[in-house]
Each structure stands twice: as C-alpha cells, then as structure tokens.
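Asker: curious how this folds, go ahead:
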Amino acid sequence: MINVAIVGVGAISPAHIEAYKKFEELCQITTLCDIDLEKAREKSKSYNLRTVPVFKDFDQICEDPDIDLVSICTPPSTHAYIAIRLLKAGKHVLIEKPMASSLEECDEINKVAAEENRIVSVIAQNRFFTPMMKVKQVLDQKLIGKVVHSQVDSYWWRGSCYYDLWWRGTWEKEGGGCTLNHAVHHIDILQWMNGMPQEVTAVMSNTSHDNAEVEDISVAILKYADGTMAQVTSSVIHHGEEQQLIFQGEKARVSVPWKVYASTSTENGFPSKDHSTEQTLEQTYNNLPSLNHEGHGGQIYDVLTAIKENKPVLVDGIQGRQTLELITAIYKSASEKTTVSLPLDASDHFYSKEGIMEHTIYFNEKTYQVEEFGTERITTGGEYSS
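Answerer: Purely as a prediction, here's the structure:
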C-alpha cells in the first residue's frame, strides 16, 4: 500500500484527493498539510478523511518514514523548496503545474531526484484524455506525413478579480501569467507531440487585468530545425474558452477536438478532397482504445503504478523542465523583443527566478489582494478534451 500526503488544500487539491480515493487498492491518503489548519480540517471532513492527521508544517511529512508519495498543490513559487526537501527525505513527489518558477529550480529538483533515486512527476493531466492519446498515436504513426505547421489556441477567460488572490498576478509568487499557468497544458502537449523547437519569437501584453503584473495574452511563433513551424496563443481574455490543437501534415490535418481533413492536388495545384486518406484516419482514430482513467486520475494512476512496478512515469521532471523552458523562451523573447534560440542554459538572464524578475515586463502594479475567495469552485467556458 502506497501512503500518500497532500501539501496544500486549495482549489486544485480536490482533483488529487478524488483521484487517490479511486485507487484505494493501491494507495491511501494518510496526511493533509496546509498553512491554514482550519481549511485543511474542513477538507478532511468533506472528503471523509476524518481520521487522517492534519499538519501545518510539512517538515512533519519529511520526518514520517511511512509516507511514500506527496502531491504538492501549493503556489508555484513554493514548488521547488518543498519538492527538494521531500525528495531528500526519501519521498516521491507529484508536482502541480508548473514544475517550478525557473529552469534553475527545475534542474535542482531533477538533480536531487536522481541522487535520491526518487520519482518526480509534473501534472500534465491533459495528456491523459483519450482524444489526446489518440491524436498522439496518429501522429506517431506518420499517418498525416510530416507535421509542417501546428496551431495551439489556449483560450481561457478570467475576470479581473481572479488576480486578487494573494499569490496570483505577481512574477515573484505566481511566476508568470496565462502562458505559464494556463497554456502550460497545451504547451506541454505541443512539445510532447512535436518535440522542442529551435527558435521562439513572441509578444505579450496585459489588456484586461489591472491588478496583475503579469501578461493576460501572449502570441508565439516557434520554428523547428527542419523549417516547420508552430504558433501558440495563450490567453485569459477569450470568452467561451474555445481551445484547440491543430496539426497540419503533408497529407492531412488532424486536431483536438478531433477533426480530419485531407487534400490532394489537382492538375493546376488547387486542392481536391482526399476521401481515402480521411477514411483511413477516421478508422484508425475510432479503432484506438479509450483510456481507463482520464485527467488527474489517469496521471495519478500512472504514478502509483510506476512506484509499485518500479518503471518510468509518462510525465517526468525532464519533460516538466522542457515545458517550462519553452514558456521561459516565450517570456524572454517578448521581454527582450528578440528571437530566442534554444536550449536555454545557466548563462541566460532568464535561467533563474531572480533573473526573470529583473528582466521581464511588469504590466501593472498589484495594489489589492485577498487571502481567499468565498468559493473554490473552478468553472470553464469550453471543453476541449472530448
């Protein structure tokens, strides 16, 4: 039995708690931890975890030899410190997105994990939806030929008060805006499916959130070593939250949500519908199996089975770093108004958190904050996973 602790019982923690409770044959939640003890006690009661100890200080988790795995659900600026302490205490860690506030912190987490032979997984729950997995397999089978252009529309909408929460909207505590904390899901999918680009050119702005230092929209152009390209729009200003990932191949286009279109050339170069290719792609997609567990549940099941069977996780710390590297390149390009070459290393201004805070763009001054909202309910205006 794998003993699990959860550090941080804010809005995202229910996704972890509910997922762990689905797999009671593999694990049990043995500890909850939060700086707000009363909030943690309420969470314990609401999820029928009344006998589970509740701590304020996560050092008590570090000192408990019976805890095997810890979900870190705290603000991004705390991820590295907590993860490193837990890894050194012999715990496996599952870190909510983003992995950390900087590439420097990611590298330190991965270094300690390797030294301690512990698992680090970074939440990328959108990989664990059936449509994503199916499109990944279609691309891996080269059924649309080489991908020549990808389009990522990471469209979200948040009201101005969203950034009133004490840790949001600042480079120091949140680490960035919509590119880091919302589009991270889609950017992870892009680098998982397409690999890392060679160059990034980006712009960003804050159009609608005057209590935030960070961006509420960014647009990036990615260029790969073979000359192919991708474009990524990250936003919290799009009503309806209509999100999509489109992959244009030499033979056809596919997307999430699933849609396929294939063209063949007429004598003069204009397109004619390629019904045969479309039919092959439709049949392949429809015949691929659905996942047994999706979202956070799918990723948590992956981590639990990796611990039990001593095998790699699908989303490890190296991939968590790659996603953050791509986001960091977007911030660097937009801030310095230049094309950025990858990879980024320790000599770069944007490698460390301090470097980012010194060299990035501050759009507004945060002048108002609240400790918490009256509700933790998370709503979305669109659904892109099915």
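
Asker: going forward, measure contacts and count neighbours with C-alpha atoms only.
Answerer: Will do.

Asker: which elements pack onto the lengthiest helix in the chain?
Answerer: If you go by DSSP state H, the chain has its longest helix at helix 317-336. For helix 317-336, the elements it packs on are helix 103-116, strand 120-122, helix 178-181, helix 184-194, strand 199-205, strand 340-341, judged by 3 or more C-alpha pairs under 8 Å, 6 or more residues apart in numbering; DSSP states H and E.

Asker: pull the residues that contact the next helix-or-strand element following the shortest one.
Answerer: Where DSSP states H and E defines the elements, the next helix or strand beyond strand 340-341 is helix 353-359. The set of residues external to helix 353-359 that reach it, using C-alpha atoms under 8 Å, 6 or more residues apart in numbering, is 101, 102, 104, 171, 172, 175, 335, 349, 350.

Asker: let's see 6 Å
Answerer: Residues outside helix 353-359 that contact it (C-alpha atoms under 6 Å, 6 or more residues apart in numbering): 102, 349, 350.

Asker: now the second one, please; I'll put the structures next to each other:
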Amino acid sequence: MSRVLNVAVVGCGIGRSHIVEGYLPNADKFKVLALCDLNPERLDQVGEEFGIERRIVNFDELLAMDDIDIIDVCTPPGAHFSMVTEALKAGKHVVCEKPLVGSLEDVDAIIEAEKSAKGKLMPVFQYRFGNGIEQAKTIIDAGIAGKPYCGTVETMWRREAPYYTVPWRGKWKTELGGVLMGHAIHPHDIFTYLMGDIAKVFGRVATRVNPIEVEDTISASLEMKSGALASFTATLGSVDEITRIRLQFENVTIESDHAPYNPGKELWKILPRNDEVKARIDEALANWQHVPSRFQTQMARFHDAIFGKGELPVTSADSRRALELVTAFYHSSSTHSEVALPLGPDHPLYQSWVPAEFR
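Answerer: This is a model prediction of the structure:
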C-alpha cells in the first residue's frame, strides 16, 4: 500500500476544517481524492477551493471506489451510525466526527463491528492535541502530579439564533443533543483523558438561551474512580467565550489556556508544589518536541496507527466513555438521581437518550 492514503470527505461543513487543518498539513500522508455532500453548491465551492475534482452526492458510490482508503464522516450526527458501519463493511478506514453515534447500543455495535473489520476507525476529539495538553498529560502519566484531588471544567460558549438556522441544529433527531453533545463533549473528553474514568454523576440540563428542543445549559457534580471530585458547567449563552479546565493534584495545579476552540495549543499553567516537583517537571519536559494542535496531530497519528507505528490516538472506547457520560447526564437530570457508571444494556437509556416523542 502507498504511504499516501486517499481520503473521501463526506460533509463539507466541518469537513472543510479536516482538509485545512488535518490533510493539507500532512500532504505527505494523505490526499483528498473525493468529496461527498448533499448540497451541490457547497460541494462545488469546496471542490473548487482545493482542486478536488471528484464530487459525489451519493454516499454509496464512495464505498465502491477501490482507490479510496479512508472515509471521513463529517455529516450531522444522526447519519453517523449507518455511514460508519457501511464504510467498515466496505473495508475502508474511517474517521468520524463527534458524536460517533447516538446511543450506547450503537457504539457497542460499532465496537463489535471493528473486531472483524479490515479498516481502522478513529473518532474525532481534536481538542486533545497540542503542546499545552500534551505537557500536562506527560506530567500526569509520569506520576509527577501525584494523587488527584479535584477538578473543574467550564465550557462557556456563545450560540445565538443565526446558529440554529442550519436545519439540523437544535433538534433531537438530527443533533442528538445540545451543549452536552456538540460542544462541551470536547472539554469533558479532555478532563477524562487527563483525570481518568468517572464513577458517579449527578447532573442537570436546561434550555435557557435559545428556543430549541435540546439543552443549552448544564451543570454536574462528579466522583471519579480515583476518588477525586469534579464539577462541570457549560452554557451557550456566555457573552465572551472560554474553555477552562483546572486540575488539582497532590503535587501540581494544572490550568488550561482559556482559548475556547483550541485549548491544547498554548502552554498550560503548571504550578509545582515545591522546588523538588519543579525539578522533576523540568526534567520530564526537557528537549520538548513541538506538537501541532487539533486535526494536524490527530490525523498524523492516525496515519502512524494505520501503518503500525503507534496506537490509535482516539478510539471507539474513548467515544463510548464520552457517550456514557452524556447518557448518565440526561438520566440523572430527568430522574433527579445520582447515576453510577459504567452503563450496560440494562440501563433505561441504553438504546437511546433521545426523548421518545422526538425519535
């Protein structure tokens, strides 16, 4: 197999960002050979912008193309499950935007399908990548941070009426959720990436900002499996926009850069408990190699994984953890009860967290 993999991008909205940030900076690894979108005008616009001649409206046509190695699914969430499963059946590698699918049942079905699939599946969590978050991860994984005490995540973003003029947004059937699903899912993933698995959730969701079906404001109290405590807050009604993650460990305090859409790029604030801890941090970060943020590094590491040079940077198990939190959040809010994780097939929302009247 050639070391340059041919990609078909399905959905030219966020798919354009995949091209600009992920594939073009990795031109020695990927070539975008085809685009697929139901909107001919947008299809032609993006095709002309990047000189991509193969423009397809019918997704099934892509699956039959022998020269396509990777199907990159960037459609509205409601279409993800069928496209991912069909692409895996066709022997393709698959990249899929968040959320991977719309239920724990569906993500478990995809995990099962992966076992016999020829290709690899990589869900997208591009916020994990960049110098700031990677240095924090290095310090934690090296054991320097010590015992985790507590942490907070604030996702304060702004979405007003024009945002919801896009027909699929703000609706249960197509977006599958609100701020929990399409926005705070990224900072929440970063938190568990650094702090580990969640044991219990008490959450509340509300629609406070816009007249939409889904939630746009949330809060939660969490207990981690380590015993650490955490709180999550998010809204789409903030005046300014920040993403702030603050973690308190035995030996260090770690706080993210507050950039809302690229919190991993800039160096994070890392405060050592004493000079001995500082010396260990300095040693661990000596000769640091720059880590490009967002899609550039995620796509590069996906290429490495395909060729056996590393592990998948994001897995379907990571997506399951994110969707498990979402499921627990909705159940906790509706029942006013604490929810213990993990969640299995016996959970009331295993098949869907979408309210019955919107399915």
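
Asker: now what about the TM-score between them?
Answerer: The pair, once superposed, lands on a TM-score of 0.90 when counted by TM-score structural alignment, normalised by the length of structure 2; 345 aligned residues with a C-alpha RMSD of 2.1 Å.

Asker: hang on, the earlier thing: let me know which of the helices and strands packed on helix 317-336 of structure 1 is tucked in deepest.
Answerer: When you average the neighbours per residue for each of these (mean count of other C-alpha atoms under 10 Å), strand 120-122 leads with a mean of 26.

Asker: give the contact list for residue 153 of structure 1.
Answerer: 233, 243, 244.

Asker: just give the nearest non-adjacent residue to the first one, would you?
Answerer: Once flanking residues are discounted, residue 233 of structure 1 sits nearest to residue 219: 4.5 Å by C-alpha to C-alpha, 6 or more residues apart in numbering.

Asker: returning to that earlier point: of the contacts of residue 153 of structure 1, which is the most crowded?
Answerer: Neighbour counts for those peak at residue 233, which has 23 neighbours (criterion: other C-alpha atoms under 10 Å).

Asker: so the host helix or strand of it matches what in structure 2?
Answerer: For residue 233 of structure 1, the host element (DSSP H and E) is strand 229-235. Strand 229-235 of structure 1 corresponds to residues 229-235 of structure 2 when matched by TM-score structural alignment.

Asker: run a quick neighbour tally on residue 252 of structure 1.
Answerer: Other residues close to residue 252 of structure 1 by other C-alpha under 10 Å number 21.

Asker: how much space between it and residue 151 of structure 1?
Answerer: 14 Å (C-alpha to C-alpha, to the nearest Å).

Asker: over to residue 124 of structure 1?
Answerer: 19 Å.

Asker: what about residue 158 of structure 1, neighbour count?
Answerer: By other C-alpha under 10 Å, neighbour count at residue 158 of structure 1 equals 19.

Asker: quick one, what contacts it?
Answerer: With C-alpha under 6 Å, 6+ apart, residue 158 of structure 1 has these contacts: residue 236.

Asker: and the counterpart of residue 33 of structure 2 in structure 1, how many neighbours?
Answerer: Counting by TM-score structural alignment, residue 33 of structure 2 lines up with residue 30 in structure 1. For residue 30 of structure 1, the count of nearby residues is 18 (other C-alpha under 10 Å).

Asker: my read is residue 30 of structure 1 is in a strand, agree?
Answerer: Yes - under DSSP: H, G, I helix; E, B strand; the rest coil, residue 30 of structure 1 falls within a strand.

Asker: mind listing the helices for structure 1?
Answerer: Using DSSP H, helices in structure 1 cover 13-22, 37-46, 59-62, 79-88, 103-116, 130-140, 178-181, 184-194, 275-287, 295-309, 317-336, 353-359.

Asker: any idea how far residue 233 of structure 2 is from the spatially closest residue to residue 218 of structure 2 that is not a sequence neighbour?
Answerer: In this structure, residue 218 of structure 2 finds its nearest non-sequential neighbour in residue 205, 4.4 Å apart by C-alpha to C-alpha, 6+ apart. Noted for residue 205 of structure 2: a distance of 10 Å to residue 233 of structure 2, by C-alpha to C-alpha.

Asker: between the two, which contacts overlap?
Answerer: If you check residue 205 of structure 2 and residue 233 against C-alpha under 6 Å, 6+ apart, the residues they both contact are residue 218.

Asker: so what's the residue count around the closest residue in space to residue 188 of structure 2 that isn't next to it in sequence?
Answerer: Nearest residue to residue 188 of structure 2 in three dimensions, chain neighbours excluded: residue 153, at 7.1 Å (C-alpha to C-alpha, 6+ apart). Residue 153 of structure 2 has 23 neighbours, counted by other C-alpha under 10 Å.

Asker: structure 1: which residue goes with residue 153 of structure 2?
Answerer: By TM-score structural alignment, residue 153 of structure 2 lines up with residue 152.

Asker: looking at it, that match is touching residue 229, isn't it?
Answerer: No - counting by C-alpha atoms under 6 Å, residue 152 of structure 1 stays clear of residue 229, with 11.5 Å between them.

Asker: between those two, what contacts are shared?
Answerer: Common neighbours of residue 152 of structure 1 and residue 229 (C-alpha under 6 Å, 6+ apart) do not exist.

Asker: can you get me a residue count around residue 59 of structure 2?
Answerer: Under the criterion other C-alpha under 10 Å, the count of neighbours that residue 59 of structure 2 has is 18.

Asker: mean deviation of the lengthiest strand in structure 1 from structure 2?
Answerer: Determined from DSSP state E, the single longest strand within structure 1 is strand 147-155. The superposed strand 147-155 of structure 1 is, by mean C-alpha distance after the TM-score superposition for structure 1, a mean 1.0 Å from where its aligned residues fall in structure 2.

Asker: which one of the contacts of residue 153 of structure 1 is nearest residue 43 of structure 1?
Answerer: residue 243 (31.4 Å; C-alpha to C-alpha).

Asker: gap between stretch 274-289 of structure 2 and the chain center?
Answerer: Mean-position distance between stretch 274-289 of structure 2 and its chain equals 29 Å (C-alpha atoms, centre = their mean, to the nearest Å).

Asker: which residues outside that stretch are in contact with it?
Answerer: By C-alpha under 6 Å, 6+ apart, stretch 274-289 of structure 2 touches residue 272.

Asker: may I see the buried residues of it?
Answerer: 277, 278, 280, 281 (16 or more other C-alpha atoms under 10 Å).
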